[in-house]
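*Asks:* Sequence and predicted structure below; questions after.
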Amino acid sequence: MQEFQIIRMKDFSIHQIDKIQRLEYLCKTSDRSSLRVGIESLKEIGGDEAYLCQIENQLVGFLSWYTSDGIEANINGMVHPDFRRKGVFIGLLKQALSDMQLQGIQSCRFRIPSNSESGLDTIRHLGASLTTSEFSMILNRLQRDASCRTDMVLRLENDQDLEFMVRCSSQAFGDTESWTRNYFARTREPERITYVAKDNMIPVGMIRVNYVQMDHAVIHDFCVLPSCQGSGYGRAILSELVKLLLDQKCSKIRLGVVTENRRALNLYQSVGFEVSAESHYYVISTSRISKWLK
């Protein structure tokens, strides 16, 4: 009987990354899904935690996770089509869960492509609950007339902006100010840039960019103060940022939006983004996973 070997990823060479990319492509084409396991976030310093399952030097499974708040882990994973239902996913999850619990992680959030039957079957068997669905969107072509406010300025954040950022984000997304403050502290990284939008020197919104690669930018934490919404600020902020990223020669610009947020979806499409994939997010506590794995 063939034996699997599960190891924590420590080799971030081009050769190792290429193995993961090939497995992702194989799973994606075999399942006819829009699988994306966040390969761009695999790096030696500041990257996601990752685990590999190998058999006779062949990569047959992968799982990675990261946390933005120290409480919930965001998880991506895949298993070679020929090695499913053989304990690969369970082995990877056991190893990851052990490390998560040492760091105080209380729940896991799995991202599953909406068109991946194998992924959906696995997560339902695990007993996780569907919480949200999200469209991934990628910039197709900037609509040059997208910005409709000439009185707004988008500038880099400074230390004095933190209180506004906490207030704006917590009011827009419904999180507590304490959670939001902790989130910003944990996600302050060199490759993650924050911009604050001002109108006549008064802050009205914010937007962040994660440069996962030199030419690949992910837009997130985009919000406008509720009291300022409906005045065209959202469209102006997004348009100005996209222009800036294009000037920086970013060839891939993407963002995500909850499927139920049709207002935001229409805004993004009007600026030039198009839907590239849909994902479902399932959540389960680490204590329930531990019981399931026994």
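*Replies:* Received the coordinates, thanks.

*Asks:* CA atoms for contacts and neighbours, from now on please.
*Replies:* Noted.

*Asks:* what's the longest helix in this structure?
*Replies:* Criterion DSSP state H: the longest helix present in the chain is helix 14-31.

*Asks:* now it: how far from the chain's centre is it?
*Replies:* For helix 14-31, the gap between its own C-alpha mean and the chain's C-alpha mean amounts to 19 Å (CA atoms, centre = their mean, to the nearest Å).

*Asks:* Same check on stretch 78-90?
*Replies:* With CA atoms, centre = their mean, you get 24 Å for stretch 78-90.

*Asks:* Buried residues, it. List them.
*Replies:* For stretch 78-90, burial by neighbour count (16 or more other CA atoms under 10 Å) applies to 78, 79, 80, 81, 88, 89.

*Asks:* and those residues as CSV, adding secondary structure?
*Replies:* Putting the buried residues of stretch 78-90 into CSV (DSSP: H, G, I helix; E, B strand; the rest coil) gives the following:
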residue, secondary structure
78, strand
79, strand
80, coil
81, helix
88, helix
89, helix
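
*Asks:* sorry, back to before: identify each buried residue in the longest helix of the chain, please.
*Replies:* For helix 14-31, by 16+ other CA under 10 Å, it's 17, 20, 21, 23, 24, 25, 27, 28, 31.

*Asks:* Could you list every helix and strand that it packs against?
*Replies:* Under the contact criterion of 3 or more CA pairs under 8 Å, 6 or more residues apart in numbering; DSSP states H and E, helix 14-31 touches strand 58-67, strand 72-79.

*Asks:* Could you dump those into TSV and include distance to residue 219?
*Replies:* What follows is the helices and strands packed on helix 14-31, written out as TSV (distance: least, CA to CA, whole Å):
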stretch	distance to residue 219
strand 58-67	18
strand 72-79	18
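
*Asks:* Looking at these, which is nearest to residue 93?
*Replies:* Closest of the helices and strands packed on helix 14-31 to residue 93 is strand 58-67, at 7.4 Å (criterion: CA to CA).

*Asks:* how big is the angle separating that closest one from helix 14-31?
*Replies:* 100 degrees (axes from the mean of the first three to the mean of the last three CA atoms, to 10 degrees).

*Asks:* which of the residues in strand 58-67 are buried?
*Replies:* Applying 16+ other CA under 10 Å to strand 58-67 flags 59, 60, 61, 62, 63, 64, 65, 66, 67 as buried.

*Asks:* try this one next to it:
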Amino acid sequence: MQKHGLVRKRTLAAEELQEIAALAALCQEREGIAVRLLWEMLRSRSGQVTNDFLYYEDGQLLGYLALYSFNPREAELTGMVHPDRRRQGIFSLLFRLANQELRSRGVPRILLFFDRNSLGAQGFAQAVKARYHNSEYRMVRELESAPLQVERQDGVRIRPARADEAPLLTHITARAFEMTEDRALLAETTRDITSPRRVTLVTEVAGEVVGLIRYIDDEDEAFIYGFCMLPEHQGKGYGRQTLAWTVEHVLRRRPRRIALEVDTSNEGALALYRSCGFEITTTFDYYEVPVG
């Protein structure tokens, strides 16, 4: 039986993931915009709540909306509609249903995020009276980039994190990103240390753990996130050594591109990433709107 109309999903089947990827590729090809889809999360939905909303006509996927919940106070939201079917109310329908779902879960805030070049997404943000929140650059280091010189400093060691270090990593994350430890924990900064698809590395200086870096180990791309150093150990070259070592580590495991995202206002991080061969490919804007 052909799919038709709205489909709510708690987990996504392989066929649905392929349909979503094809729609994203079409949007990119036709309009030159990037749709930010967290594939590792889409493939491993918990099945406990509805986070994916799909709209079909005669078996063809025409619209898709995804929710990502990193803490109970907000959900990030993104989506897309077939370029030939814009301005027909498809995304508004998906958004209303996602809004209802979040209200039933007691989530008070939505963060819309989209490629700055998407005029349709900008118009939608204005229509729902969303307020600008912040922007991030997506930066990519292509496989063809020049090899890195990995600087070695005496007493510095980069190694896989241990499961019993989870509380320490929460503490480092909270201090580095200036957030409470409760929020660091809610943001799942300590999850998946032993996950086969997520890798957590720590930086030791004279036996003390002073920073960490994580990446999602996907087939075509390694995505770096959660990279931070304790404030008192910043500016000493440990961050660059950690990043360069991680790039080398990723490429040794399987050659592919490496990506990350960084706030557009973080000049220090931007300079570091550029020095390691990363280049800006997309700007994502975040807009805040209350649920309800």
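*Replies:* Noted; the coordinates are in hand. None of the values given here were measured: they were computed from a predicted structure.

*Asks:* I'd like the next helix or strand past the longest helix of structure 1.
*Replies:* Per DSSP states H and E, the first helix or strand lying C-terminal to helix 14-31 of structure 1 is strand 49-55.

*Asks:* what stretch of structure 2 does that following strand fall on?
*Replies:* On structure 2, the counterpart of strand 49-55 of structure 1 by TM-score structural alignment is residues 51-57.

*Asks:* Which positions within the matching stretch qualify as buried?
*Replies:* 51, 52, 53, 54, 55, 56.

*Asks:* quick one, what contacts the most centrally placed residue in structure 2?
*Replies:* Computing the C-alpha centroid of structure 2 and ranking residues by CA atoms, centre = their mean puts residue 38 first, at 5.7 Å. With contact set as CA atoms under 8 Å, 6 or more residues apart in numbering, residue 38 of structure 2 has no partners.

*Asks:* Kindly provide the distance from the nearest residue in space to residue 66 of structure 2 that is not next to it in sequence to residue 35 of structure 2.
*Replies:* Using CA to CA, 6 or more residues apart in numbering and skipping residues adjacent in sequence, the residue nearest residue 66 of structure 2 is residue 52, 4.9 Å away. Using CA to CA, to the nearest Å, one gets 15 Å for the distance from residue 52 of structure 2 to residue 35 of structure 2.

*Asks:* Check residue 231 of structure 2 too.
*Replies:* 34 Å.

*Asks:* Comparing the two, which residue is more hemmed in?
*Replies:* Between residue 231 of structure 2 and residue 35, residue 35 has the larger neighbour count (other CA atoms under 10 Å), namely 21 against 14.

*Asks:* Map that one across to structure 1 for me.
*Replies:* Match for residue 35 of structure 2 (TM-score structural alignment): residue 35.

*Asks:* And residue 233 of structure 2, by the same measure?
*Replies:* In structure 1, residue 233 of structure 2 lands on residue 228 (TM-score structural alignment).

*Asks:* which one is its match nearest to, not counting chain neighbours?
*Replies:* Sequence neighbours aside, residue 204 is the residue nearest to residue 228 of structure 1 in space, at 6.4 Å (criterion: CA to CA, 6+ apart).

*Asks:* what's the counterpart of that neighbour in structure 2 in contact with, if anything?
*Replies:* Aligning on TM-score structural alignment places residue 204 of structure 1 opposite residue 210 in structure 2. Neighbouring residues of residue 210 of structure 2 by CA under 8 Å, 6+ apart: 172, 202, 203, 204, 229, 230, 233.

*Asks:* State the distance from the third one to residue 149 of structure 2.
*Replies:* In this case it means residue 203 of structure 2. Remark: distance between residue 203 of structure 2 and residue 149 of structure 2 (CA to CA) = 18 Å.

*Asks:* what's the answer for the first one, then?
*Replies:* Using CA to CA, one gets 27 Å for the distance from residue 172 of structure 2 to residue 149 of structure 2.

*Asks:* what residue of structure 2 matches up with residue 131 of structure 1?
*Replies:* Counting by TM-score structural alignment, the partner of residue 131 of structure 1 is residue 133.

*Asks:* Its match: neighbouring residues, count only.
*Replies:* Summarising burial for residue 133 of structure 2: neighbours were counted as other CA under 10 Å, giving 13.

*Asks:* Could you pull out the helices in the stretch 51-200 of structure 1 for me?
*Replies:* Along the stretch 51-200 of structure 1, the segments classed as helices by DSSP state H, counting those that start in this stretch run 88-102, 117-126, 162-173, 177-186.

*Asks:* how about those in TSV, adding distance to residue 259 of structure 1?
*Replies:* Formatted as TSV, these follow (distance: least, CA to CA, whole Å):
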stretch	distance to residue 259 of structure 1
helix 88-102	28
helix 117-126	18
helix 162-173	15
helix 177-186	23
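
*Asks:* Identify each buried residue in stretch 205-222 of structure 2, please.
*Replies:* 205, 209, 210, 211, 212, 213, 214, 215, 216, 217, 221, 222.

*Asks:* For residue 102 of structure 2, state which of those residues is nearest.
*Replies:* residue 216 (26.5 Å).

*Asks:* isn't the closest one right next to residue 201, touching?
*Replies:* No: using CA atoms under 8 Å, residue 216 of structure 2 makes no contact with residue 201, being 11.7 Å away.

*Asks:* The stretch 101-250 of structure 2: strands as residue ranges?
*Replies:* 109-115, 131-141, 156-160, 198-205, 208-217, 221-229 (DSSP state E, counting those that start in this stretch).

*Asks:* highest average neighbour count across the ones you listed?
*Replies:* strand 109-115 (a mean of 24; mean count of other CA atoms under 10 Å).

*Asks:* In structure 1, point out the residues matching it.
*Replies:* So in structure 1, the equivalent range for strand 109-115 of structure 2 is 107-113, judged by TM-score structural alignment.

*Asks:* List of residues touching that stretch?
*Replies:* With contacts defined as CA under 8 Å, 6+ apart, stretch 107-113 of structure 1 is touched by 33-35, 71-76, 119-120, 123, 277-286.

*Asks:* Weed out the non-buried ones from those residues.
*Replies:* Applying 16+ other CA under 10 Å to the contacts of stretch 107-113 of structure 1 flags 33-35, 72-76, 119-120, 123, 277-286 as buried.
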